[in-house]
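> Let's see this in three dimensions:
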Amino acid sequence: MITIQRAADRYSADYGWLKSSFSFSFADYYDPSNLQFGPMRVLNDDWIASGEGFGMHPHREMEIITIVLRGVLEHKDSLGNRAETTWGGIQRMSAGTGITHSEYNTSETEPLELLQMWFLPGERGLNPSYETTAFNTAGLTDKWVPVASSAPVAGEVAEIHQDMTVYLSEPAAGKPITFAQTAGRKVFLMVLEGDIRINGDTVLSRRDAARIEEMPELTVISDDGARIMLIDLP
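Alright, predicted model coming up:
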């Protein structure tokens, strides 16, 4: 079963310095039929103007993954961490029993574009923690590259405290890539750039997403090349 969410159908908010599209209920947007998908609770597609951002604010009991698509994100938190993340890096924050942090676009000229995702943790009461990891952007071609996971993975992968894995991929034009879905698990698929077809007939364009259940194998192909994110969830 594939449930499609078109990019244009997402709830969008424009605060001037921040433009955001919500894939799930968040802030002023509430839809009781769109609260979560498995443990996936939030996916915000954010555009942040130069010199702007979120001041210090708290989180609890949530696993937060941020993928920067363009620009540089500056993070500071109550644990004393300070870091910058850009495309090719992953930011993971486990809020656990409580953490306060800020996120800013420190550029004076360039906007910041990012995806921020929240997941319910597999265990409550964890000590809060933060990390940044890096992946090889040139290595995304024609394969699923894990960038955050609870499972041991070769290479530097952000460790998320939930039974799931976030993959990125850039399928080349005309070359199919497949993903085997384990029985009883879910897949969330989003097109970051380009257009794709799933199993030959379901067409997704830029920022369209699919929530997929009970399909043992997915085949993704792009006529002109694409960049996509796939999340394997319980």
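
> Only C-alpha atoms from now on, for both contacts and neighbour counts.
Noted.

> helix or strand right after the helix or strand hosting E84?
Under the criterion of DSSP states H and E, E84 resides in strand 82-85. Following strand 82-85 in sequence order, the next helix or strand is strand 89-94 (DSSP H and E).

> contacts for the helix or strand hosting S20?
For S20, the host element (DSSP H and E) is strand 18-22. With C-alpha atoms under 8 Å, 6 or more residues apart in numbering as the contact definition, strand 18-22 has outside contacts at 10-14, 42-49, 53.

> what angle separates the next helix or strand after that strand from strand 18-22?
Using DSSP H and E, the helix or strand that directly follows strand 18-22 along the chain is strand 40-48. In terms of direction (axes from the mean of the first three to the mean of the last three C-alpha atoms, to 10 degrees), strand 40-48 departs from strand 18-22 by 150 degrees.

> Alongside the first, I'd like the structure of this one:
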Amino acid sequence: MEIIPAIDLKNGCAVRLYKGDMNSAKIYSNEPSELAKAFEDLGASYLHIVDLDGAIAGEAISFNVVEKIAKSTKLKIEIGGGIRNEERIKDYLNAGAKRVILGSVALKDPEFTKQMASKYEVVVGIDVNNGMVAVEGWVEVSKVKGSELAKLYANAGVSAIITTDISKDGTLSGVNAELTDEIARASGIATIASGGVRDISDIERILEFPSIAGVIVGKAYYEGTLDLKTAFKMTK
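As a prediction, this is how the structure comes out:
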């Protein structure tokens, strides 16, 4: 089970949001590349990056920041936020990212997403608000259930699925392992939990579900409620 530290980018800074509210952004670092290096030193193999500005704009607003992180570490970077076309996918992979996350487009254009998954390392982001998939930086909630979207990508060549419970994201209220397990079972794809991780008990909880391939850790590290070094030792 992979523990993946997270860096959310807004105006070039590493921030965390509360339940996806852009106005709630709290800055934790003005130099995200230094933060990424710290994660690497603690034992991380992967790094989860979200371009929050890009997710809203549909553009790679934080491209230069992501490129700098890729050049300054050996971390396997997964990047999401505003990736809507093949050109952008190629740009990020050429800049040093390991894989790209398709969220909004995964809901709105499944055929394109499957086509990209056949050519590149693609992660599908399924962000859920009260059971329904939310897109466009979480400002738009669809009428599609998370598990229904997950089923759509079974056997489609997708590298992984990241499932975020928006109601828990940035709240330190505990991870929704059941939701992640549901998505994993519906898709048969390696599925990563995101949102709500608070402390080491959440890591222990995730380990109880063989279907869950990983967990993303953000605010718990920034606020000091989770010792990442200890967490890495539990899963190596």
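
> Tell me how the two chains score on TM-score.
Taking TM-score structural alignment, normalised by the length of the first structure as the basis, the two superposed chains have a TM-score of 0.38; 148 aligned residues with a C-alpha RMSD of 5.6 Å.

> which one among the contacts of strand 18-22 of the first structure gets closest to I177 of the first structure?
Comparing the contacts of strand 18-22 of the first structure against I177 of the first structure with C-alpha to C-alpha places L43 closest, at 24.3 Å.

> quick revisit: so what secondary structure elements neighbour the strand holding E84 of the first structure?
strand 73-77 (3 or more C-alpha pairs under 8 Å, 6 or more residues apart in numbering; DSSP states H and E).

> 10 Å instead?
Identification of packing neighbours for strand 82-85 of the first structure by 3 or more C-alpha pairs under 10 Å, 6 or more residues apart in numbering; DSSP states H and E yields strand 63-70, strand 73-77, strand 89-94, strand 99-105, strand 129-134.

> Can you lay out the ones you listed as a markdown table showing mean neighbour count?
Shown next, in a markdown table, are these (neighbours: other C-alpha atoms under 10 Å):
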| stretch | mean neighbour count |
| --- | --- |
| strand 63-70 | 22 |
| strand 73-77 | 19 |
| strand 89-94 | 23 |
| strand 99-105 | 19 |
| strand 129-134 | 17 |
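
> List the buried residues for the strand holding E84 of the first structure?
Neighbour-count burial for strand 82-85 of the first structure flags E84, T85 (criterion: 16 or more other C-alpha atoms under 10 Å).

> Now do the closest residue to V122 of the second structure other than its chain neighbours against T191 of the second structure, distance only.
Taking C-alpha to C-alpha, 6 or more residues apart in numbering as the measure, V122 of the second structure lies nearest to V100, with 5.2 Å between them; neighbours along the chain are not counted. Relative to T191 of the second structure, V100 of the second structure is positioned 15 Å away (C-alpha to C-alpha, to the nearest Å).

> How about Y222 of the second structure?
For Y222 of the second structure, the distance to T191 of the second structure - C-alpha to C-alpha - is 24 Å.

> Neighbour count for these two, which is higher?
Higher neighbour count among Y222 of the second structure and T191: T191, with 28 against 14, using other C-alpha atoms under 10 Å.

> so that one makes contact with E178?
No - assessed by C-alpha atoms under 10 Å, T191 of the second structure is found out of contact with E178, at 11.8 Å.

> Helices along the second structure, start to end?
Counting by DSSP state H, the second structure has helices at residues 32-42, 52-57, 63-72, 86-94, 104-108, 110-117, 146-152, 177-187, 200-207, 219-222, 228-235.

> Can you give me the buried ones in the second one?
So the one you mean is helix 52-57 of the second structure. With burial defined by 16+ other C-alpha under 10 Å, the residues of helix 52-57 of the second structure counted as buried are L52, D53, G54, A55, I56.

> Mind putting these into a markdown table with distance to V141 of the second structure?
Formatted as a markdown table, the buried residues of helix 52-57 of the second structure follow (distance: C-alpha to C-alpha, whole Å):
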| residue | distance to V141 of the second structure |
| --- | --- |
| L52 | 17 |
| D53 | 18 |
| G54 | 18 |
| A55 | 14 |
| I56 | 14 |
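
> Can you tell me which of these is nearest L207 of the second structure?
For the buried residues of helix 52-57 of the second structure, the residue nearest L207 of the second structure by C-alpha to C-alpha is L52; the value is 29.1 Å.
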